[in-house]
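# what follows is a predicted structure for the sequence shown.
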Amino acid sequence: MHAAFTETQEMFRAAVRDLLADRRPPAAVRAAREDGTGRVPGLWEALAEMGVLGALVPEELGGLGADEIDVVGVLEEAGYAACGEPLAEHAVVALPAVAAAVTSGDVAELADLVTGAVAGRVTLTARVPPAGRFVAHATVADHLVLDVDGVLVLVAAEEAAPVPEPSLDPGRHLGAVAVDPGAGVALRGADPSRAAERGVLAAAAQAVGVARRLLDDTVAYVSERRQFGKPVGSYQAVKHHLADVRLGIEFAAPLVYRAAWSVAHRDPEAGRDVSAAKAAASDAVDLACRMALQCHGAIGYTAEYDLHLWLERGWTLAADWGDARWHRRRVAAHLGL
């Protein structure tokens, strides 16, 4: 195992970081939420042009033919930017599942849909256990990939008829769906467990990104905010809180990267590794949220303050695709405890 990212992987991550920083500053995040789409104009198309949307799709279907190691850093950057586009659900879970079914010869007629999704003309989302009962981005997607009795099924949004549901993070666009037996197209060439591993990995990577952003913003704030004649960040209690957050992030990130390696190499213990990563990432982002709120003081409770964009995303990701307790139990089961 080579425990470092390649130069190409680092460049891919940096390119996405720069794009998101340019196109999705906090003001753009708020505007996207208010217009009901969650999208920053032109960003989805730019991600498609960079190959991000089709990163895990085979080259013969128009994708990059990359693996989870190549995209884990991109997902972390998506969390850092509070990216509201359905990047993880579309590019990491749903689209690779449809592509796998197409390449297996099971549903060759869906090749055009894959091509459109790679180019950003079609938007997909997914719900696969241990994801919750509601489907993220269901109300803004064109097609949904759902686990129906252990089989992945592609269902058009019109057929699924998602009903909007409230969420702590409005950018999630949650929807409740009820699919009749026999609805949609069965993706028998796609592996539900692999889709689940990818979903858990994506949530963990984004959670680490959110935690990093909260730490960076909080360090910047306490370095400038003065109380009793000196920056509040100079006080030992504040330093200790932020040091704990840093430790949580540095503990979680290697587990996320190891999980990406395990999923990419189809390691038999990939399920254990993604659960270990998600448990640590959920703990890290929850701590980052709580400490950021506390260190910001009263202004941190103001909804108009940008901190809330990452608090809402962080706490949502901490629970999404299984919370820390659920995944610790899964790790324990893998270890026979």
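Sure thing, it's come through.
# please count neighbours and contacts with C-alpha atoms only from this point.
OK.
# helices along the chain, start to end?
7-23, 26-34, 43-49, 68-80, 87, 95-103, 111-118, 157-160, 192-224, 236-264, 270-296, 307-319, 324-334 (DSSP state H).
# what sits against residue 225?
231, 232, 233 (C-alpha atoms under 8 Å, 6 or more residues apart in numbering).
# okay, the residues you listed in CSV with neighbour count next?
As requested, those are arranged in CSV below (neighbours: other C-alpha atoms under 10 Å):
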residue, neighbour count
231, 14
232, 21
233, 22
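# just name the closest of those to residue 316, please.
Distances from residue 316 to the contacts of residue 225, taken as C-alpha to C-alpha, are shortest for residue 233 (27.6 Å).
# and the comparison structure, right after this:
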Amino acid sequence: MRFALTEDQAALRDAVRAPLAAADWDALAGMGVFAAMTDLGLDETDLVPVLEEVGAAAVALPVTATAFVAAPLLLALGDDRAAAGSLRVAVAGPGGLTPFGAHAGLVLHLDGDAVRAGAATAPASTVDTSLDAVVSTPGEVLTDDPALVAAAAARAALGHAAELVGLGRRMLDLTVGYVRQRHQFGAPVGSFQAVKHQLADAYLGLEFARPAVLAAAWALREGAEAGAGVDGAVVLAAEAAHAASRTAIQCHGAIGYTVEYELHRYAKRAWALAALATPGDRLDALAATIGLQERS
């Protein structure tokens, strides 16, 4: 099976780039991004390319949590505010760490067998300060419907994976541009074999992760058993984004270690999202499905 974008999916992906770059929530709402999986009748495979662009922009808004996780969940519960873009929703991660929770109208906790509303208790410090994270504690149960809970959790994980692929691509784009213009010994740094090989390896990792994310999205759309597929997509995307960040920093040389440099905006977002996506736990789950022992 070949997982590739349709013309309409590619057009939607391209259309969101400008409002994401401008962090324009109202423009995204006007385009129907938050209603994509509700009123517009689109599905997971249509939104994954958009979420890659969310990652590539490192936008400081809870676009993925609102459009991909909250909008279809809340609409199923009779609440259309997220789909209309009038409610910003954040999703709590491990330990209640909640990216974008400082400015969210609602925090969702997806742990266990229910979806619960959360309450922010304190600001949280993260490697990426643009996340405006808080610590949230779970409260009122919004639903304990197994199908809704499982779908929301799967979409939250898949959203992280898609954003990580986009972040990795953005870091490689910056690096390729840099090594083409940076010269040493009278030649572009990018012409050196060692640099080419590192960039090629990082690119290959992203190209393996992208179809895995699309495949997991397809499984969710079809209502198939998607647990292992989502776990695999998260693991591949997290590893690929980590490799891209490491390669990008190294190939930039000294400026790559300068925290004020643009590259760090994307690298730090990738590190934070990878931690929230818990790839280690997902790798253990995948190992268990094929009879391997958990990591010691």
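Here it is on my side, so go on. Here the structure is a predicted model, which is why all the values come from computation and not from measurement.
# what's the TM-score here?
Comparison of the two superposed chains (TM-score structural alignment, normalised by the length of structure 2) gives a TM-score of 0.92, and 291 aligned residues with a C-alpha RMSD of 1.8 Å.
# what's the closest of the helices of structure 1 to residue 57 of structure 1?
That would be helix 95-103 among the helices of structure 1, by C-alpha to C-alpha, at 5.6 Å.
# residues near the corresponding residue of structure 2 for residue 254 of structure 1, how many?
Mapped onto structure 2 by TM-score structural alignment, residue 254 of structure 1 lines up with residue 211. A count of neighbours around residue 211 of structure 2, defined by other C-alpha atoms under 10 Å, yields 15.
# check contacts around the closest residue to residue 211 of structure 2 other than its chain neighbours.
With sequence-adjacent residues excluded and distances taken as C-alpha to C-alpha, 6 or more residues apart in numbering, residue 211 of structure 2 is closest to residue 3, at 5.9 Å. By C-alpha under 8 Å, 6+ apart, the contact list for residue 3 of structure 2 reads 211, 214, 215.
# how about 10 Å then?
Residue 3 of structure 2 sits next to 45, 210, 211, 212, 213, 214, 215, 218 when contact means C-alpha atoms under 10 Å, 6 or more residues apart in numbering.
# go through the residues you listed and flag the ones preserved in structure 1.
Of the contacts of residue 3 of structure 2, the ones still in contact in structure 1 (both residues aligned by TM-score structural alignment, their matches' C-alpha atoms under 10 Å) are 211, 214, 215, 218.
# I'd like the contacts of residue 3 of structure 2 written out as a markdown table, with distance to residue 235 of structure 2 added.
Shown next, in a markdown table, are those (distance: C-alpha to C-alpha, whole Å):
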| residue | distance to residue 235 of structure 2 |
| --- | --- |
| 45 | 19 |
| 210 | 12 |
| 211 | 13 |
| 212 | 10 |
| 213 | 10 |
| 214 | 14 |
| 215 | 14 |
| 218 | 17 |
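# and these, which is closest to residue 157 of structure 2?
For the contacts of residue 3 of structure 2, the nearest to residue 157 of structure 2 is residue 213 (10.2 Å; C-alpha to C-alpha).
# go ahead and confirm that closest one touches residue 48.
Yes: with contact defined as C-alpha atoms under 10 Å, residue 213 of structure 2 and residue 48 form a contacting pair (7.8 Å).
# which residues are common contacts for the two?
158, 159, 161, 162.
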